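**Student:** Here's my sequence, what's the structure:
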Amino acid sequence: MTLPEDYMLPCLNKKLFGFECLGCGLQRGISLLFHGQFIDAFKMYPAIFTLIPLGLLIASTFIYKFKYANKIINALAIASVLIIIISFIIKKTN
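**Tutor:** Predicted structure coming up:
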């Protein structure tokens, strides 16, 4: 039986340099999310819960125009970047 993890792309940074990049865990986090394991998805990649609404909002602005879309997109983008950097630092220090 093949698992979804068998088809995930390997981290090129980890393969070449031996350490994880800022995006390591995103694919596994999405897979966990699709399997309904929300807490494990958060532990794997905490920014997943800001990146998904960010992506959906950006995609929806191509179809619908929202009054405060740019402000929400900026806030979600800043929150995502901060979460990614903080979780990366925490992962490296532990």
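
**Student:** Going by C-alpha atoms from here, please, whenever you check contacts or count neighbours.
**Tutor:** Noted.

**Student:** and Ile39, how far is that from Phe49?
**Tutor:** 11 Å (C-alpha to C-alpha, to the nearest Å).

**Student:** of those two, who's got more company?
**Tutor:** Neighbours were tallied for Ile39 and for Phe49 using other C-alpha atoms under 10 Å; the higher tally belongs to Phe49 (17 against 13).

**Student:** Quick check, the more buried one in contact with Phe42.
**Tutor:** Yes: the criterion here is C-alpha atoms under 8 Å, and Phe49 meets it with Phe42 at 7.4 Å.

**Student:** so who does Glu20 touch?
**Tutor:** 11, 13-14 (C-alpha atoms under 8 Å, 6 or more residues apart in numbering).

**Student:** compare with the first, here's sequence two:
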Amino acid sequence: MAVFLKIEDYMLPCLNKKMFGVDCMGCGIQRAFALLFQGEFIAAFKMYPAIYTLIIFALFIFFNSFMKIRHANKIIVSLVIINVILIAGNFILKLTTNQL
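**Tutor:** Presented below is the predicted three-dimensional model:
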């Protein structure tokens, strides 16, 4: 009998949600990554809309550490602003739709 392990078996629980019953700003990012690995790109975006901009941000930081990119500080600040807006917007949307 073969045992199949899923990514979902190793996900960390959200302590904020367990303790207070409210999603945090990071709720959904693990499941979004799991969906990406399964090839469910639209479902990953619906789960956590900032997933793709966070990946772009991480890749930019990684490549910038090896090759110095011109105007990297401006690009980093822009990516941070975009990510903060997406994460905060998604959080507010979750709060308002769960309250209704």
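
**Student:** Just give me the match in structure 1 for Asp23 of structure 2.
**Tutor:** The alignment partner of Asp23 of structure 2 in structure 1, by TM-score structural alignment, is Glu20.

**Student:** In structure 2, which residue range corresponds to the host helix or strand of Leu56 of structure 1?
**Tutor:** Assigned by DSSP states H and E, Leu56 of structure 1 falls within helix 48-60. Mapping helix 48-60 of structure 1 onto structure 2 (TM-score structural alignment) gives residues 51-63.

**Student:** Buried ones in the matching stretch, by neighbour count?
**Tutor:** By neighbour count on 16 or more other C-alpha atoms under 10 Å, the buried set for stretch 51-63 of structure 2 is 51-52, 54, 57, 60-61.

**Student:** To which residue of structure 2 is His35 of structure 1 aligned?
**Tutor:** So, by TM-score structural alignment, His35 of structure 1 is matched to Gln38.

**Student:** returning to that earlier point: need the buried residues of stretch 51-63 of structure 2 in JSON lines (columns: distance to Ile75 of structure 2).
**Tutor:** Supplementary listing: the buried residues of stretch 51-63 of structure 2 in JSON lines, determined by distance: C-alpha to C-alpha, whole Å:
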{"residue": "Ile51", "distance to Ile75 of structure 2": "18"}
{"residue": "Tyr52", "distance to Ile75 of structure 2": "16"}
{"residue": "Leu54", "distance to Ile75 of structure 2": "13"}
{"residue": "Phe57", "distance to Ile75 of structure 2": "9"}
{"residue": "Phe60", "distance to Ile75 of structure 2": "9"}
{"residue": "Ile61", "distance to Ile75 of structure 2": "10"}
